[in-house]
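[1] With the input below, show me the fold.
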Amino acid sequence: MPWWSWILIWVALVSLSLLFFVLMGVRLFRQFMATVKELGEAGDKLTSLPVAAAAYAWAAGPVPDAAVVGLAPGTAPFAPPHQVRHDYHASKEARREARRQRRVRRKTERGQPQSLRDIEFR
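    Okay, the predicted model is just below:
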């Protein structure tokens, strides 16, 4: 094998490896730019949500108890702890009352006697 064939082989190997690295770099750059674009779109969606404005609604002043049955989803980390605790207990009591009313209605429909704890004394 003549000496110049080794030069051709090495030139071909080096050029193919450089071509491979350039193509991989272009592919990596395009994937990175697509990721940045998606992150930007996600950021735009998050900033345009009406929940972001509701997160700071508690700072405007006191909210009546009837309106505070629950915060908008995703706003609990930004609300004061006593507000979240109050909302939790209010929604828990509302679920309990709804279950009691369903139980009373069901027993009334079946003609069964009511439990003393289900009778309202109010």
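
[2] okay, CA-based contacts and neighbour counts for the rest of this
    Will do.

[3] downstream neighbour of the lengthiest helix in the chain in the secondary structure list?
    When the chain is parsed with DSSP state H, its longest helix is helix 3-47. Going down the chain from helix 3-47, the next helix or strand is helix 50-54, by DSSP states H and E.

[4] Would you indicate which residues of that next one are buried?
    Neighbour counts over helix 50-54 (16 or more other C-alpha atoms under 10 Å) mark V51, A54 as buried.

[5] Another sequence for comparison is provided below:
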Amino acid sequence: MIKYSLRCSDGHNFEAWFSSSKAYEDQTQDSLVLCPLCDSREIKKNIMSPNIGKKGNKSNTNNDVKKIEVMMNKVRKHVEKNYEYVGKKFPEEARAMHYEEKESKDIYGESSIEEAKELIEEGIDIHPIPGINKKTKN
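    Next up is the predicted model:
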């Protein structure tokens, strides 16, 4: 299979797949390729660069994931060392500080997704940190 970037005579750009370059040539010559926007049969290939990876080139995804994990572990350790853990009282404590009912301090804790959305809607500045739940921490 081969994917081509195509353009019709009205200037509409679109992509189409063909079993081979010969199949593309045959189908356009027989006016079988239509623009999906205007049904024009006057179709030309756009200039394209090949989508070919280097031989043996593997994605850096695993390396990137490891870097993110290292960074997140550093963030977690910093928060655990420097912030006060308030557990499931987090939404209540965050609101009390936001509305100046309590003295402001650095806290962390737990909330449901719904509670987090409510805090954000109230204008309370929170930042979810994945994997910091004390109960499930490894």
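
[6] TM-score of the superposition?
    The TM-score (TM-score structural alignment, normalised by the length of the first structure) is 0.28; 53 aligned residues with a C-alpha RMSD of 4.2 Å.

[7] now the strands for the second structure?
    2-8, 13-18, 43-45, 84-87, 107-109 (DSSP state E).

[8] Could you name the helices and strands sitting against the third one?
    The one in question is strand 43-45 of the second structure. Packing partners of strand 43-45 of the second structure (3 or more C-alpha pairs under 8 Å, 6 or more residues apart in numbering; DSSP states H and E): strand 2-8.

[9] What residues sit buried inside the strand it packs on?
    Y4, L6, R7, C8.

[10] ok, those vs V75 of the second structure, which is closest?
    Closest to V75 of the second structure out of the buried residues of strand 2-8 of the second structure is Y4 (44.9 Å), distances taken as C-alpha to C-alpha.

[11] Does that closest one touch E25 like I think?
    No: under the criterion of C-alpha atoms under 8 Å, Y4 of the second structure is not in contact with E25, lying 11.4 Å apart.

[12] what sits in contact with each of those two?
    Residues touching both Y4 of the second structure and E25 (C-alpha atoms under 8 Å, 6 or more residues apart in numbering): none.

[13] on that earlier part again, need the buried residues of strand 2-8 of the second structure in CSV with distance to E80 of the second structure, can you?
    Shown next, in CSV, are the buried residues of strand 2-8 of the second structure (distance: C-alpha to C-alpha, whole Å):
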residue, distance to E80 of the second structure
Y4, 52
L6, 55
R7, 56
C8, 59
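
[14] Most widely separated two among the residues you listed?
    Y4 and C8 (12.6 Å).
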